[in-house]
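Student: model this:
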Amino acid sequence: MTEPNTPGSRWSDLDRPPLNAAGLRRALIRPGSLWTALDVVDTTGSTNSDLAARVSAGGGAAPAEGTVLVAEEQTAGRGRLDRNWTAPARSGLFFSVLLTPGGDIPVERWGWLPLLTGVAVASGLARAAGVDTSLKWPNDLLVAVDGRERKAGGILAERAGEHAVVVGVGLNVTLRADELPVPTAGSLALADALSLDRETLLRAVLRSIEQWYGDWRAAGGDPAASRLQEAYAAGCATLGRAVRAELPGDRELTGEAVAIDGDGRLVLATESGVREPAAAGDIVHLRPADTD
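Tutor: You can find the predicted model right below:
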């Protein structure tokens, strides 16, 4: 492999310096912290898949809760329903964390973990990047580019064994317009973020996840008592809009998104006056009601 920052290396973009793994460990791993290990790899298919595989391998090498795996580049990153997520090397933050809510948190409340991560990422970016990030239910991170909402990131939570959840985050940081996977995507750079330093952003996001996860666990996973439900609703761009949920079997549910219920489901008020909850796992696509 060509060494970083040498002529001809795909890692030689000086506007996209590599992450300093040792510095990140010094800043984040400390006694009493959620974060227990942090590795940065040059490239991988999917940090979620890699971390889940380490959990499945078990034995003495099994990772502890709070393990963080970061990739400078993902070649087979996945979104919800196995949709692809790719970006140029070192142009974003691509990482996964291992969480073990344990027996003290009812399994039915684990569905709040991707929503919790969304709130944490948005609040961390607000502090560190000075950019207003909103949330499209259930797992998209939106920024404003030229007055329009654009998807700049996504979250994917997956069970890893009986007691663990791997939560992955992909966030476009320095992508230029000509690098976007689709014209409707965005990045922190295109949203005029005050900081594009990936180490600063990653530290802020992980500290925010630690805080929100700690509060949620202390409340027994109760989204109301931990104020997670309130915070998610406040930052959710989906609420108050007419949407069309495409369901399996070519079924559709159309209505105004009016609430996030205690199970993290999106509640739609239909024209018939009925309030219908829809779970993330039941929705293939969620679109504005006036689009095809």
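Student: Please count neighbours and contacts with C-alpha atoms only from this point.
Tutor: Noted.
Student: Heading C-terminal from the lengthiest helix in the chain, find the next helix or strand.
Tutor: Within the chain, and with DSSP state H defining each element, the longest helix by residue count is helix 198-218. Where DSSP states H and E defines the elements, the next helix or strand beyond helix 198-218 is helix 228-235.
Student: contacts for that next one?
Tutor: Residues from elsewhere that reach helix 228-235 (CA atoms under 8 Å, 6 or more residues apart in numbering): 115-116, 118-119, 133-135, 212, 216, 223-224, 239, 259-262, 264.
Student: Another for comparison:
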Amino acid sequence: MTPPDAADANDSRWSDLDRPPLNVAALRRALLREGGLWSGVELVQRTGSTNSDLVARAEAGKAAEGAILVAEEQTAGRGRLDRQWTAPARSGLFFSVLLNPSEVPVARWGWLPLLTGVAVATGLSRAAGVDTALKWPNDLLVNVGGEERKTGGILAERAGDDGVVVGVGINVSLRADELPVPQAGSLALAEAVSTDRDPLLRGVLRSLEEWYGRWRSAGGDPAVSGLQETYAAGCATLGRVVRAELPGERSLVGEAVAVDGDGRLVIATKEGVQEPVGAGDIVHLRAV
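Tutor: I've put the predicted structure just below:
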């Protein structure tokens, strides 16, 4: 006879000993401090989307700036264009934060996903010992067997009139047979020196606090804060021939030559025209 708890075995927080749960008490001790950005850390075992949950809380007045919502598993995680993001429980970092950059002109808020990309790449470099490149506008790339693989993504959404929820998903210990698509990767597959999620999350959030503070102090100016230069230095899209799939079923092919002051990707076409792209899917074709 099957034991009554057998059906729940796969849901046990200890069902995969290679993937221990996050320690929320330790995260709070490490991240919450007087005068700091982070105001609270909540950990849930499973949810549809941390972004959706935090946006709803912010709009209901139930979350303050600096709130962090972390999930051990997301069942309906979303990327850009409402693409699904799913992974086994405790195989990655899935979290959202609430920011309120009220002193920064709204026109500059478009830099927040790029800022988060710089912060995540910096944090992972320090804590995981793995080089993470940025694909404009919101993908995180690692090298797996000499190939660029997507290991993470970023999604920013407005929350009410003065809030922005930024969500991050990072594949940490995902194995080759668990990859959702062949183009995906993980920190483990990129031979990271550490896949311990607690220090990885602490490192990423501390880096995000640092970069957000620098950007906010500069009034959101990407040049003064150093964000524009740092993003360009870590952006794998620049210097590549790319195809931009634009709204209205239009596409544009050319060399990605810069990220302008508004965070747009500037593409130089073979006709000699430089066109800034503010939204769209970017496909890396080849290096110049």
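Student: Quick check: TM-score for this pair?
Tutor: Between these two chains, after superposing, the TM-score reads 0.95 (TM-score structural alignment, normalised by the length of structure 2); 282 aligned residues with a CA RMSD of 1.7 Å.
Student: Pull out the buried residues from the contacts of helix 228-235 of structure 1.
Tutor: Burial by neighbour count, 16 or more other CA atoms under 10 Å: within the contacts of helix 228-235 of structure 1 this picks out 115-116, 118-119, 133-135, 212, 216, 223, 239, 259-261, 264.
Student: From the residues you listed, which land in strands?
Tutor: Here DSSP state E is the test, and these give 134, 135, 259, 260 as lying in strands.
Student: Strands of the stretch 1-150 of structure 2, start to end?
Tutor: Applying DSSP state E, counting those that start in this stretch to the stretch 1-150 of structure 2 gives strands spanning 40-44, 67-71, 77-78, 84-85, 92-99, 133-135, 139-144, 147-159.
Student: Out of those, which one sits most buried?
Tutor: Of all the strands of the stretch 1-150 of structure 2, strand 92-99 has the most neighbours on average by mean count of other CA atoms under 10 Å, namely a mean of 26.
Student: for it, packing partners?
Tutor: Counting by 3 or more CA pairs under 8 Å, 6 or more residues apart in numbering; DSSP states H and E, the packing neighbours recorded for strand 92-99 of structure 2 are helix 50-59, strand 67-71, strand 163-171, helix 197-217.
Student: and if we set it to 7 Å?
Tutor: helix 50-59, strand 67-71, strand 163-171 (3 or more CA pairs under 7 Å, 6 or more residues apart in numbering; DSSP states H and E).
Student: so the first one corresponds to what in structure 1?
Tutor: The alignment of helix 50-59 of structure 2 onto structure 1 (TM-score structural alignment) covers residues 47-56.
Student: buried stuff in the matching stretch?
Tutor: When neighbours are counted by 16+ other CA under 10 Å, the buried residues of stretch 47-56 of structure 1 are found to be 47, 48, 49, 51, 52, 55.
Student: residues making contact with it?
Tutor: With contacts defined as CA atoms under 7 Å, 6 or more residues apart in numbering, stretch 47-56 of structure 1 is touched by 62, 63, 69, 70, 71, 95, 96, 160, 161, 166, 168.
Student: Which one of the residues you listed is nearest to residue 16 of structure 1?
Tutor: Of all the contacts of stretch 47-56 of structure 1, residue 71 has the smallest distance to residue 16 of structure 1: 13.5 Å, by CA to CA.
Student: Touching, that closest one and residue 45? I think so.
Tutor: No - at 9.1 Å, residue 71 of structure 1 does not count as touching residue 45 under the criterion of CA atoms under 7 Å.
Student: and which of the ones in strands among the buried ones among the contacts of helix 228-235 of structure 1 is nearest residue 34 of structure 1?
Tutor: Minimum distance to residue 34 of structure 1 across those is 24.4 Å, recorded for residue 135 (CA to CA).
Student: who touches the closest one in this structure?
Tutor: Counting by CA under 7 Å, 6+ apart, residue 135 of structure 1 makes contact with 118, 141, 142, 235, 236, 237.
Student: what do you get if the cut-off is 8 Å, keeping everything else the same?
Tutor: Residues in contact with residue 135 of structure 1 (CA under 8 Å, 6+ apart) are 118, 119, 122, 141, 142, 232, 235, 236, 237, 238.
Student: Next: residue 161 of structure 1.
Tutor: Neighbours of residue 161 of structure 1 in contact, by CA under 8 Å, 6+ apart: 55, 56.
Student: hmm, try it at 7 Å
Tutor: Listed by CA under 7 Å, 6+ apart, the contact set of residue 161 of structure 1 reads residue 56.
Student: With residue 130 of structure 1 as the reference, measure out to it.
Tutor: To residue 130 of structure 1, residue 161 of structure 1 is 37 Å away according to CA to CA, to the nearest Å.
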